[in-house]
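> have a look; sequence and predicted model below, questions after that.
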Amino acid sequence: MKLLHKDIEKDNAGQVTLVPEEAEDMWHTYNLLQVGDSLRASTIRKVQTESTTGSVGSSRVRTTLTLCVEAIDFDSQACQLRVKGTNIVENHYP
């Protein structure tokens, strides 16, 4: 895992920016995250748009979500980290 940025206070509050390089890095991230932490990640969302004529179209867009972590789950078979939480920063796509 690559550490891009670290800003830790004396009371252990702060932020870090990590980039996973291997599948096993998700396991390490799972052990670092706690309920109540904020997590920012890039994701792809399907966005539906309606034109003035009433036709509906959809497209996939990349957006960034910032979540307040409510639950964390790690799938060891797929090396995937699943995080449940509410979005705390407004973005352009609902």
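Looks like it arrived, so ask away.
> use CA for all of it now, contacts and neighbours both
OK.
> show me what the longest strand along the chain is packed up against.
The strand that spans the most residues within the chain, counting by DSSP state E, is strand 56-75. With contacts taken as 3 or more C-alpha pairs under 8 Å, 6 or more residues apart in numbering; DSSP states H and E, strand 56-75 sits against helix 25-32, strand 38-50, strand 80-87.
> one more pass at 7 Å, please.
With contacts taken as 3 or more C-alpha pairs under 7 Å, 6 or more residues apart in numbering; DSSP states H and E, strand 56-75 sits against strand 38-50, strand 80-87.
> out of these, flag the one nearest residue 26.
The minimum distance between residue 26 and the helices and strands packed on strand 56-75 falls on strand 80-87, with 6.0 Å, by C-alpha to C-alpha.
> comparison target below:
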Amino acid sequence: MKLVSKNFDKESEGHVVLIPEEPEDMWHAYNLISKGDSVRSTTIRKVQTESSTGSSTSNRVRTTLTITVENIDFDTQACMLRLKG
């Protein structure tokens, strides 16, 4: 896992920017993230627009999502981290 930046104050509050490089890194992220933390990530969404003539076009849009974690789950088979918030 690549540590991009970190910033902590004396009350043990702060933020960390991490980039997972291997599937095992998701396990480490699972152990670092807890309920109440804010997690930000980028994703690509497909947006479909329909014109007045009825034709539709679709575009891919990069979006940044930020959630406050309510529940965290780790799938050991797929090495996938699931966050609910």
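Arrived safely, thanks for sending. Everything numeric in this text was worked out from a predicted model, so none of it was measured.
> returning to what we had before: what's the mean distance for the longest strand of structure 1 versus structure 2?
Following superposition, strand 56-75 of structure 1 is found to deviate from structure 2 by 1.4 Å on average (mean C-alpha distance after the TM-score superposition for structure 1).
> what does that strand contact?
Contact with strand 56-75 of structure 1 is made by 30, 35-50, 80-89, as judged by C-alpha atoms under 7 Å, 6 or more residues apart in numbering.
> which of these count as buried?
Buried subset of the contacts of strand 56-75 of structure 1 (neighbour count, 16 or more other C-alpha atoms under 10 Å): 30, 38-39, 80-81, 83, 85, 87.
> a markdown table for those residues, including distance to residue 13 of structure 1?
A markdown table is the format used below for these (distance: C-alpha to C-alpha, whole Å):
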| residue | distance to residue 13 of structure 1 |
| --- | --- |
| 30 | 18 |
| 38 | 11 |
| 39 | 14 |
| 80 | 26 |
| 81 | 23 |
| 83 | 20 |
| 85 | 20 |
| 87 | 20 |
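> of those, which pair is most distant in space?
Across these, the longest distance by C-alpha to C-alpha is 20.1 Å; it joins 80 and 87.
> including distance to residue 10 of structure 1, could the helices and strands packed on strand 56-75 of structure 1 go into a markdown table?
Shown next, in a markdown table, are those (distance: least, C-alpha to C-alpha, whole Å):
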| stretch | distance to residue 10 of structure 1 |
| --- | --- |
| strand 38-50 | 19 |
| strand 80-87 | 27 |
